[in-house]
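Undergrad: Here is a sequence with its predicted model. Questions after.
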Amino acid sequence: MAIRDKMRANAAPVLQPGENVQAVFGAQTTSQYFALLSYWIILFTNAYRVVVVTDRRILVCRSGRLRMTPVNEVLRELPRHTRIGPPSGLWWRCDSLGERLYVHKRFHKDINAADGVAA
């Protein structure tokens, strides 16, 4: 099962009845570039987030410290018209979701798709 499929399936309990997922992507709270200084910084300060974009709202969910796919709780709910991107670079820094998140390039197409549907 692909990582996006796992995140989508794990997000099902936090959705409202009839709500459709348009995009889902993973993010983390600490830049991977800190690993150049020390791996321990990443290990103790990093936390993963799953961002679920539905037809009604955007959810930022806590995922934990070790794995990106579980959806443990909703940390933040944003209006659907919130613009997330445009992403760029290998690790893009996102400040539009209520906290500073770092998104890897493999999820940039999901952000562009979510912003495209909102427009």
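TA: Alright, I've got the coordinates. Numbers count the residues shown, from 1 in each chain.

Undergrad: contacts and neighbour counts: CA atoms only from here.
TA: OK.

Undergrad: Need the residues that contact the longest helix seen in the chain.
TA: Longest helix in the chain, counting residues (DSSP state H): helix 108-118. Outside helix 108-118, the residues that touch it by Cα atoms under 8 Å, 6 or more residues apart in numbering are 22-25, 53, 80-81, 83-88.

Undergrad: Could you pull up the residues touching T69?
TA: I3, K6, M7, N10, G26, V50, S63.

Undergrad: how close does it sit to T82?
TA: 23 Å (Cα to Cα, to the nearest Å).

Undergrad: now swap in P13 and tell me
TA: Per Cα to Cα, P13 is found 23 Å from T82.

Undergrad: Next up, a structure to set beside the first:
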Amino acid sequence: MAIRGKLHANAAHLLHPGEPLQAAFCAQTTNPFLALLSIWIIIVKDAYRVVVVTDRRILVCRSGRLSMSKVGGVISEYPRNLRIGPPSGVWWRCETLGERLYVHKRFHRDVNAADAAPHIGN
């Protein structure tokens, strides 16, 4: 199963009844260029996050220490009208979700899809 499919399946337990998942993408809290120096930085710092976007809210969740596709507990929740992007570059630095997150280019289309999706007004 592709990573997007895993993220959607693993985030299902966070959704309220009738709440559709619009997008989910991975991010990390550690600067990716510093993380290249040592994998231990990522393991010790608990650096992976999963951002789950529904039509009602945006959730920033913990992820596994070694796997980005696990979706753990909710760290923060934001209203759906918050604009996340626009992303750019290979590693985009997102500052709109409470903590500095680095999002790789492979997830930029998910960020754009989340921003473009219709939502219920908050």
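TA: Received, thanks. Just so it is clear, the structure is predicted and the values come from calculations on it, not from any experiment.

Undergrad: just to revisit the earlier point, run the contacts of T69 of structure 1 past structure 2 and keep the common ones.
TA: Contacts conserved in structure 2 for the contacts of T69 of structure 1, using both residues aligned by TM-score structural alignment, their matches' Cα atoms under 8 Å: I3, K6, M7, N10, G26, V50, S63.

Undergrad: List only those of those residues flagged as buried.
TA: Neighbour-count burial (16 or more other Cα atoms under 10 Å) applied to these gives M7, G26, V50, S63.

Undergrad: The last one reaches Y48, doesn't it?
TA: It refers to S63 of structure 1. Yes: counting by Cα atoms under 8 Å, S63 of structure 1 sits close enough to Y48 to count as a contact (5.2 Å).

Undergrad: returning to that earlier point: next step: the contacts of T69 of structure 1 restricted to helices.
TA: I3, K6, M7, N10.

Undergrad: Make TSV from these and add distance to A113 of structure 1 to it.
TA: Conversion of the ones in helices among the contacts of T69 of structure 1 to TSV gives the following (distance: Cα to Cα, whole Å):
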residue	distance to A113 of structure 1
I3	17
K6	19
M7	16
N10	20
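
Undergrad: of the residues you listed, closest to S38 of structure 1?
TA: Of all the ones in helices among the contacts of T69 of structure 1, I3 has the smallest distance to S38 of structure 1: 27.0 Å, by Cα to Cα.

Undergrad: Could you verify my assumption that R49 of structure 2 touches L59?
TA: No: with contact defined as Cα under 8 Å, R49 of structure 2 does not reach L59; the gap is 10.0 Å.

Undergrad: So between the two, which is more surrounded?
TA: A direct count of neighbours by other Cα atoms under 10 Å for R49 of structure 2 and L59 places R49 higher, at 28 against 21.

Undergrad: measure that one to P17 of structure 2 for me?
TA: 23 Å.

Undergrad: Going along the chain, name the strands of structure 1.
TA: Using DSSP state E, the strands of structure 1 run over residues 21-28, 48-54, 57-64, 73-79, 91-94, 101-104.
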